[in-house]
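Student: Would you be able to build a 3D model of this:
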Amino acid sequence: MVLAIFDFLDPTPSTCLGMTCKAFYPIHRERHGAVHLTTKGLYDPIKKCLWQLLRSFFPGLVFCFEIKKFVTLERCEEIPHVSSFGLERLQESIFRMVEDLPSRSS
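Tutor: Down below sits the predicted model:
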């Protein structure tokens, strides 16, 4: 049954499911390989990128668009593009992303 579910999923939700359990991740990798964090879901009507779906898996980290990885805010600030972008604007966009997160009680 689990294999059938992974066969049904496109790469983005498959990655999310694969990250929920050590036994599931190898199944995901076998079916879909490595999936880039900027990949969008094929059947997601909102077309969220994988990093948007996974951000709650990485508390305390932010997605740095310049290097396309989850990093600490301090590390993100060290990256030249982010420094020129401005820390205030970076923090503003991070706060907006956090506000968009669904509450854990729902």
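
Student: all contacts plus neighbour counts: C-alpha atoms, from now on.
Tutor: OK.

Student: Select the longest helix from the chain.
Tutor: helix 87-100 (DSSP state H).

Student: any idea which element Ser14 lies in?
Tutor: Here Ser14 is covered by helix 11-18, with elements defined by DSSP states H and E.

Student: What's the first helix or strand after that helix?
Tutor: helix 24-32.

Student: okay, the angle between that following helix and helix 11-18?
Tutor: 160 degrees (axes from the mean of the first three to the mean of the last three CA atoms, to 10 degrees).

Student: Now find how far off-centre helix 24-32 is within its chain.
Tutor: The chain centre lies 17 Å from the centre of helix 24-32; the measure is CA atoms, centre = their mean, to the nearest Å.

Student: Could you list every helix and strand in contact with it?
Tutor: In terms of contacts (3 or more CA pairs under 8 Å, 6 or more residues apart in numbering; DSSP states H and E), helix 24-32 is packed against helix 2-8, helix 11-18.

Student: for comparison, sequence B:
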Amino acid sequence: MAPSKTSSVLTEVITNSKNAVVPGVEVANLASISHGRILRSSTITKTGKSKDKVTVNPSTISLKEEVYQPIDHTICFIKKLPPEILLTIVKTLDPVSSACFGLTFKAVYPHHRKVHGKVSLRNWFGDGAYQEYTKDGTMLANYLKDWVPSKLKYNYKERKFVTRKNFRRFIEEAREADGQQAYCDATIIYVGLSNRDYEQIQDRYMREVDKMGWDYEERPMLSPTVRQQERSQKWRKKNSG
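Tutor: Here you go, the predicted structure:
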């Protein structure tokens, strides 16, 4: 799902829209939302009649009037925002959060591309803690796993989503490479053993790897390159002041 930072920004905008008229802001009450998909939308007018949506028009509604009337088990959903507000929101978000926001709100995406450019599936934010590169970390690919078709899996080596057939082949190749590396390491660490001993060490290593339940598409990533570090520092410096 989209990052919590994005949600907090939207919550603040939504909360403010309950008690004040924002020019150009279109809102609707949703009966329910499931997995990010809108199931049904409705609004209640001042006369109590139900409509599909309502556009807040500051020229026809007094600031003293009640614009938003909460309905049980519903939430306020923003349908439209002025470009200047969208741009302000995007500028407060990191590239990953902004990309997720842009994918859930089509009007945001042009502003996202203008501010952050093209964000790689492997992009992340933060100071480089290892947990950010593992399962449920902050890579854009991790956030998109629940959004892409179920037949696709993320291949961390190729840095793209692939079919399950291609992914199974990748796992087989990755496990074989791990086994060969374990065998070579054993000959360096334990000098003078027989081939059979090295094979046993290799087997024990692979059993431990499988026991840990490593998902090869979610294994710890390598440290960011110098270029990526420079981009991250440049972005933080730009948005800190």
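
Student: TM value for the aligned chains?
Tutor: Once superposed, chain against chain, the TM-score is 0.69 (TM-score structural alignment, normalised by the length of the first structure); 91 aligned residues with a CA RMSD of 2.9 Å.

Student: if we can go back for a sec, what sits up against the longest helix of the first structure?
Tutor: By CA atoms under 8 Å, 6 or more residues apart in numbering, the residues outside helix 87-100 of the first structure that reach it are Val62, Glu77, Val82.

Student: Please name the residues that touch the second one.
Tutor: The one in question is Glu77 of the first structure. Ser83, Leu87.

Student: How much space separates the aligned residue in the first structure for Lys118 of the second structure from Leu87 of the first structure?
Tutor: Aligning on TM-score structural alignment places Lys118 of the second structure opposite Ala34 in the first structure. Distance of Ala34 of the first structure to Leu87 of the first structure, given as CA to CA, to the nearest Å: 31 Å.

Student: higher neighbour count, these two?
Tutor: Leu87 (14 against 11; other CA atoms under 10 Å).

Student: Would you mind measuring from that one to Cys16 of the first structure?
Tutor: Relative to Cys16 of the first structure, and taking CA to CA, Leu87 of the first structure is found at 30 Å.

Student: Over to the equivalent of Phe58 of the first structure over in the second structure. Which of the three states is it?
Tutor: Using TM-score structural alignment, the partner of Phe58 of the first structure in the second structure is Val148. Of the three states, Val148 of the second structure takes coil under DSSP: H, G, I helix; E, B strand; the rest coil.

Student: what helix or strand does the residue nearest the centre of the second structure sit in?
Tutor: The residue lying closest to the centre of the second structure (CA atoms, centre = their mean) is Tyr143, at 3.1 Å. In this structure, Tyr143 of the second structure sits in helix 140-144 according to DSSP H and E.

Student: residue ranges for the strands of the second structure, please.
Tutor: Along the second structure, counting by DSSP state E, strands occupy 26-34, 37-44, 50-51, 54-55, 75-80, 152-155, 160-163.

Student: which part of the first structure lines up with the third one?
Tutor: Right, strand 50-51 of the second structure. Going by TM-score structural alignment, strand 50-51 of the second structure lines up with nothing in the first structure.

Student: Pull the number of nearby residues for the residue mapped onto Ser84 of the first structure from the second structure.
Tutor: Superposed on the second structure with TM-score structural alignment, Ser84 of the first structure falls opposite Glu173. Residues lying near Glu173 of the second structure (other CA under 10 Å) number 12.

Student: For Glu173 of the second structure, list the residues it contacts.
Tutor: Contacts of Glu173 of the second structure by CA under 8 Å, 6+ apart: none found.

Student: how close does it get to Ala182 of the second structure?
Tutor: Counting by CA to CA - Glu173 of the second structure and Ala182 of the second structure are separated by 14 Å.

Student: do Cys76 of the second structure as well
Tutor: Taking CA to CA, one finds Cys76 of the second structure at 55 Å from Ala182 of the second structure.

Student: so which of the helices and strands packed on helix 24-32 of the first structure comes closest to Leu73 of the first structure?
Tutor: Nearest to Leu73 of the first structure, of all these, is helix 11-18, at 23.2 Å by CA to CA.

Student: looking at the second structure, where would I find the counterpart of that closest one?
Tutor: Taking TM-score structural alignment, helix 11-18 of the first structure hits residues 95-102 over in the second structure.

Student: The matching stretch vs the first structure, average offset?
Tutor: Mean deviation of stretch 95-102 of the second structure relative to the first structure after superposition (mean CA distance after the TM-score superposition for the first structure): 0.5 Å.
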